[in-house]
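Student: The sequence and its predicted three-dimensional model are supplied below.
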Amino acid sequence: MSLPANTMTFLLTGRNALFTDPVTKIGGEKTTYHVPTYEALKGVCRSIYWKPTFIWHIDKVRILNPIRTECKGVKPIKYHKSGNDLAYYTYLNDVAYEVSAHFEWNLNRPDLKADRNLAKHSAIMQRALERGGRQDIFLGTRECQGYVEPCEFGSHSGFYDDIDRVDFGLMFHSFAYPDELGRDELHSRFSRITMQHGVIEFIQPTGDLDKDRANGLPSRFVREMTDGHFSLGESLQSADDLYRQLEIGA
């Protein structure tokens, strides 16, 4: 099936995953959500291919393997003195997901308008996906290595295909960064997550916090934050330059 040029679907797998429930971080120990968050999957897409010219949106994720957890003892670095603490983290075990995502131009960056070349960004994106991403893939946290490969969404059999509905309640959804909001603030967004026949369809953020709240994405101000500065030809290569490098290296 032919997909729009700005869309990619892929299989995401790993031995372990830790999509941290923020409620459990207070005591220094972490427990994973049972399913990946929008922000974690957005991070995977950014590791496959990203530029400040566009913003990734996660359309849906399909849970393929049974949800299983395991507890591991870890030694995180102490915050206020030297040495390590002993803590127990609860991870997901043996995970596999099908993900469908697309990118949209970042309209808050008119200075990068010259880099909005859909055909070339799409070609670079597909090449990066075929090669496992331009950066290392992590499943929620750095110690959980992930792997990606192209796939057709719905092509694999899933453990939850015959289960009509599972509710996971209110979960962390994503961060609203300054480049998405158009102002120097960081906000966290939340949503109620429901899985139907193994598929979770995410509410799409708009970049307007009031509209997001009306659509079921309540948010909370975190802190002031400035956007990173990227300039074409200086700290940022254009899609034309990246595409030319791919052609030379092919």
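Tutor: Cool, got the structure.
Student: When you work out contacts or count neighbours from here on, use the C-alpha atoms and nothing else.
Tutor: Noted.
Student: ok, residue 155 - how many residues close by?
Tutor: Residue 155 is surrounded by 9 other residues when neighbours are defined as other CA atoms under 10 Å.
Student: check contacts around it.
Tutor: Contacts for residue 155 (CA atoms under 8 Å, 6 or more residues apart in numbering) come out as none.
Student: Could you pick out the longest helix of this structure?
Tutor: Criterion DSSP state H: the longest helix present in the chain is helix 118-130.
Student: How far off centre is that one?
Tutor: 18 Å (CA atoms, centre = their mean, to the nearest Å).
Student: and what of stretch 161-177?
Tutor: Taking the mean of its C-alpha atoms, stretch 161-177 sits 14 Å from the chain's own mean (CA atoms, centre = their mean).
Student: Which residues does it contact?
Tutor: Residues from elsewhere that reach stretch 161-177 (CA under 8 Å, 6+ apart): 21-22, 37-39, 185-198, 207, 217, 227.
Student: run the last query once more with 7 Å
Tutor: By CA atoms under 7 Å, 6 or more residues apart in numbering, the surrounding residues in contact with stretch 161-177 are 37-39, 185-198.
Student: and here's the other structure:
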Amino acid sequence: MAFGIKLKVWGDYACFTRPEMKVERVSYDVITPSAARGILEAIYWKPSITWRIDKIHVLKPIRFTNVRRNELEHKISVVNVKTAMKDPEYKLETFIEDERQQRAGLILKDVAYLIYAHFEITDKAGKDDPTDVKPEKHLEIFKRRAMAGQCFNQPYLGTREFSANFSLIEDKLPESELPQDQRNKDLGWMLYDIDFDHNMEARFFRAKMKDGVIDVPPYKEVFK
């Protein structure tokens, strides 16, 4: 935790989709570790570091709302993409008018979280730049970018249409508005992250919120 950070993220809406829901979009009660990692990577990431989520502090009441969203029925196939890469005259296209499907979604509204995280140096560090192995360098870059509101791409809260605001926290912690009856809750099995090294396998952990805080188990405990 010597090189850890605290980042507050918030937004009007969020949808951290439960993978067991095949058609309709149903959000978890709170942000998942993988979604939190994605926000940090949107602000600063290099192959030489990997972000690990330590804790998630829920700052606002957990509230759901129903929406209907237009989605595509099918994705463009990989075969068609490869064909277009080989043949410049091949038309790779899809039309929303022909593929539109309206699906219901149970999403979160008016959310705010405090993400506690740290990064680890990977085996790719220092190959092109000897100073790339210095954790202090990456920490300072992240802090500078977060304080200036800079990001490589717009962070989002589960899905890209729900953009996330963010602010680096270094001194006084933000106060939680979570009501007492929501502060201690067993959230059940939650998606931890995707194991990209083993056939994109989903890994889960038992999420329990105590006084509004979810302690995320170490990466090595989940990815054994």
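Tutor: Alright, I've got the coordinates. If you're wondering where the values come from, they're calculated on a predicted model, not measured in any experiment.
Student: that older thread, so the longest helix of structure 1 matches what in structure 2?
Tutor: Per TM-score structural alignment, the counterpart of helix 118-130 of structure 1 in structure 2 is residues 135-147.
Student: returning to that earlier point: so which bits of the longest helix of structure 1 are buried?
Tutor: For helix 118-130 of structure 1, a neighbour-count test (16 or more other CA atoms under 10 Å) marks 120-129 as buried.
Student: Past that helix, which element shows up next along the chain?
Tutor: strand 137-138 (DSSP states H and E).
Student: What's the first helix or strand after that next one?
Tutor: strand 145-150.
Student: what's the average distance of that following strand to structure 2?
Tutor: Relative to structure 2, and after both are superposed, strand 145-150 of structure 1 has an average distance of 0.6 Å to its aligned residues, where the measure is mean CA distance after the TM-score superposition for structure 1.
Student: Please compute how far that strand lies from its chain's middle.
Tutor: Relative to the mean C-alpha coordinate of its chain, strand 145-150 of structure 1 is positioned 13 Å out (CA atoms, centre = their mean).
Student: How much space separates the most centrally placed residue in structure 2 from residue 81 of structure 2?
Tutor: Centroid check for structure 2 by CA atoms, centre = their mean gives residue 35 as the closest residue, at 1.3 Å. Between residue 35 of structure 2 and residue 81 of structure 2 the distance is 27 Å, computed by CA to CA, to the nearest Å.
Student: Which helix or which strand is home to the corresponding residue of structure 2 for residue 45 of structure 1?
Tutor: Alignment of residue 45 of structure 1 against structure 2 is given by TM-score structural alignment, with residue 40 as its counterpart. Assignment of secondary structure by DSSP H and E places residue 40 of structure 2 within helix 33-43.
Student: just residue 108 of structure 1 next, same as before
Tutor: Once you assign secondary structure using DSSP H and E, residue 108 of structure 1 falls outside every helix and strand.
Student: quick revisit: these two touch, right, the residue nearest to the centre of structure 2 and residue 158?
Tutor: Yes: under the criterion of CA atoms under 7 Å, residue 35 of structure 2 makes contact with residue 158 at 6.0 Å.
Student: in structure 1, which spans are helices?
Tutor: Under DSSP H, structure 1 gives helices at 38-48, 118-130, 178-181, 209-214, 239-249.
Student: Fine, thanks again, bye for now.
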